[in-house]
Every structure is written in structure tokens, then in C-alpha cells.
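Student: Give me the fold of what follows.
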Amino acid sequence: MNILRAANDRGYAHYGWLTSWHSFSFADYYHPDFMGFSALRVINEDIITPGQGFGTHPHKDMEILTYVRSGTVAHRDSMGNQAQIHAGEFQIMGAGTGIRHSEYNARDDAPLHLYQIWITLAQTGLPPRYEQRRFGAPEGR
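Tutor: Below is the predicted model:
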């Protein structure tokens, strides 16, 4: 199985407010040769128009990492976290036994560009958790 693919060979979706490229099968995009790799289930690159985003939705038994390339994510979840994740920052959300959250482009004047990575958990039943980290300045900014 070949897990390497050129960026322009990824799955593509455009919903007006969201433009997304999928490295693995996701939502309406399906490719039997690209269903994930080991515990790695999702690598999506998303561009979200100003003021738009994903309404409240659930996750369970998944580690979700979001890296903001440009713009700002407004995050809210069922654990009471409300945060803004800026360019160059990572959000790490362990969905564990279950979490509901929303993510929006916090800006009304610029698109939000992010990468989202989902990893299936080897152990189920863990409590949900939330972290936010900056590891360095974003490139070219």
C-alpha cells in the first residue's frame, strides 16, 4: 500500500464556506486505497471563509490535533473551554468518552487556513481533555 501522495492528488471538497483537501477518505470523499494509516485516520487541510465554521458536533475515542496556518479559530466545547487558537498554535483535543465542540473562523476579514489530524485512540474510555500550545513562530509570517 502506498501512503504517499502528491498534494494535488488528495480528495477535494468545496461547500461555499469551506474548501477542504483530504489525504484519506473523509465525508463524501472515498478512495479505497486511502482509508488512513495505522492509528492515523484524518489529515485534512481546510480553508474556512470569514465568520463561518463547524457548528456543535460530537467526537468520541479520537485525538484531534488542529494546527492553524493563518487566521484564528474560535473554539467552544462541552467541557466549558472557550479559546482562540492563532496562527502557529496547536490545539490538542482528546475526545475520549465523548465531547461536543464547535470551531469557527473568529475573523470577519480573512479566511482561516488550518490542518486537522485525527488519531484513533488505542485505549477507549479515557476522559476528554483540551490543550493549546505554541511551538514556534509560523513560517513566513
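Student: all contacts plus neighbour counts: C-alpha atoms, from now on.
Tutor: Fine.
Student: what's the spacing between the helix or strand hosting residue 54 and its chain's center?
Tutor: Following DSSP states H and E, one finds residue 54 within strand 53-59. What separates the centre of strand 53-59 from the centre of its chain is 11 Å, taken as CA atoms, centre = their mean, to the nearest Å.
Student: And for it, what's in contact with it?
Tutor: Strand 53-59 is contacted by residues 17, 18, 77, 95, 98, 99, 100, 101, 102, 103, 104, 105 when judged by CA atoms under 8 Å, 6 or more residues apart in numbering.
Student: Show me which of the residues you listed are buried.
Tutor: Buried members of the contacts of strand 53-59, scored by 16 or more other CA atoms under 10 Å, are 18, 77, 95, 98, 99, 101, 102, 103, 104, 105.
Student: Could you also give me the structure for this second sequence? I'd like to compare it with the first:
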Amino acid sequence: MENIVLHKAETRGHANHGWLQSYHTFSFANYRNAERMNFGVLRILNDDTVAPGMGFGTHPHRNMEIISIPLEGDLKHKDSMGNTTTIHYGDVQVMSAGTGVQHSEFNKNKDSQVKFLQIWVIPNKDNVTPRYDQISLNKKDRVNRFQQILSPSSEDEGVWIHQNAWFHLANFENGFTSKYKLKSKDNGLYVFNLKGDITVNEQELATRDGLGIWNTNELTVKANSDSEFLLMEVPMELPK
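Tutor: Model prediction:
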């Protein structure tokens, strides 16, 4: 039987640091909610807005797959692996923290804010060699289709991570409907609606609402207005 969990936008955790506005779908930092620790291996989904010229100083990570998806503006990245890059809207960045990595992220621009999603996925393999990658996507390839941006394989579309997961971005025009079939029977789906109004199966989602579904083989997404959303297929069982 299909199971669902609904996270309305206004029920997320919120941190106001002045230079940073961060909304947390799952427990993070000072936001603690025992019922919102994760969705399967999806551990963190942070919706961040960074003020002009500000950012996150150097800090460490271990044994986590970290995905950053810019939604607006330019984010400068620097890490202990020697990477100094800038990611823009249309890019996807991935970092396998593995045995340990340090990095910083700053809003490159002095006159405009940056908005981005930071997502953490629990890996299926600990203590891997840290790695970094980023790609630029053709945003036209997500109009009325699911554009794959992440998978478990370096031979597949998008970036890859150490986990049996697939991420897709989509821009659906008003009235468009499409089905997504799961790639693994052990996985669930988490839909995060970035913009507009959509119906996932029978559940309506407004902007920044999230919906998790498991014990299902597919779902149907209908756009009730021009919409943009992120669909994440992830294993539901945590690594032992």
C-alpha cells in the first residue's frame, strides 16, 4: 500500500542569520524534529538564500554525498581538494565527502542574492576518497519532461553519487501531465515543488511544499500552473 508524508512549506524549520535565510525540510543545526530526521537516505534538504557578498566559511564534512543546486545568482566554491569554482543557475554540483573534506561557499556578487538548494544523501559506502564534480545543464531539456541530473553511475546522465539514487528537475507548463516510474522497487520518491502549483497523484503541492511517497511503482505529476520541481528517487532503507 502506498505511503505518503506531506511537508507544507510553512512547517519547515527556519533559521534567520541576517546574511542567511535557511529553511530546513529535515532536522538540521538548531532545528530538531524527531519526525523529520530524513526520508530514507535523503538526510538534508536546505533551501538557502545568501545575502550579497556573504557566505559559509571553511567547514568540514565526512561520509556524506553533498549536492548543491543554484536557483538564482552565482555561488563561489573552494575546497581542500584544490577546487575553486563558481556554480550558476543551471549547474549542479556534487561533493563526496568520504574520508573528509573542507570547503567554503560564498555569494560571488556584491549586489544580488544567491538562492540554492543544499542536499545531503547518506552514502552506501563510507570512507571513499573525496571527490568533486559539477556540470552545466541545458534548461530547455526539462520543459515538459524529467531531466535527469544525478544517478549512481558516471556513465549515466548528470552527476553521480555513492548511492542508488536518481534526481530529476522538471519545468511543466500549465496543464501538462506525466508519469514517473521508479527505477528501483526499494526506493521512494520525494518531490520538492520549487515554483507554481502541481498535483502529485491526488495531493496538491504549492510552492516549496514537499511530498514523500513510498511503496509505489510510479507517480503522476500534473501542473496546475507553470511549475518547476525537483524529484528525488532514493533508497528507503538506511545503510547498515
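Student: I would like the range of structure 2 that aligns with the strand holding residue 54 of structure 1, please.
Tutor: Mapping strand 53-59 of structure 1 onto structure 2 (TM-score structural alignment) gives residues 55-61.
Student: average distance between the matching stretch and structure 1?
Tutor: After superposition onto structure 1, stretch 55-61 of structure 2 sits on average 0.3 Å from its aligned residues (mean CA distance after the TM-score superposition for structure 1).
Student: Show me which residues of that stretch are buried.
Tutor: With the criterion 16+ other CA under 10 Å, stretch 55-61 of structure 2 contains buried residues 55, 61.
Student: Now name the helix or strand holding the spatially most central residue of structure 2.
Tutor: With distances taken as CA atoms, centre = their mean, residue 119 lies nearest the centre of structure 2, 4.4 Å away. Element membership of residue 119 of structure 2 [criterion: DSSP H and E] is strand 114-121.
Student: Nearest spatial neighbour of the residue lying farthest from the centre of structure 1, chain-adjacent residues omitted?
Tutor: Relative to the centre of structure 1, the most outlying C-alpha is that of residue 1, 24.8 Å out, by CA atoms, centre = their mean. Of all residues not flanking residue 1 of structure 1 in the chain, residue 33 sits nearest, at 7.2 Å (CA to CA, 6 or more residues apart in numbering).
Student: Distance-wise, check that neighbour relative to residue 25 of structure 1.
Tutor: Residue 33 of structure 1 sits at a distance of 9 Å from residue 25 of structure 1 (criterion: CA to CA, to the nearest Å).
Student: and the two? which has more neighbours close in?
Tutor: Counting neighbours by other CA atoms under 10 Å for residue 33 of structure 1 and for residue 25 shows that residue 25 has the greater number, 20 against 11.
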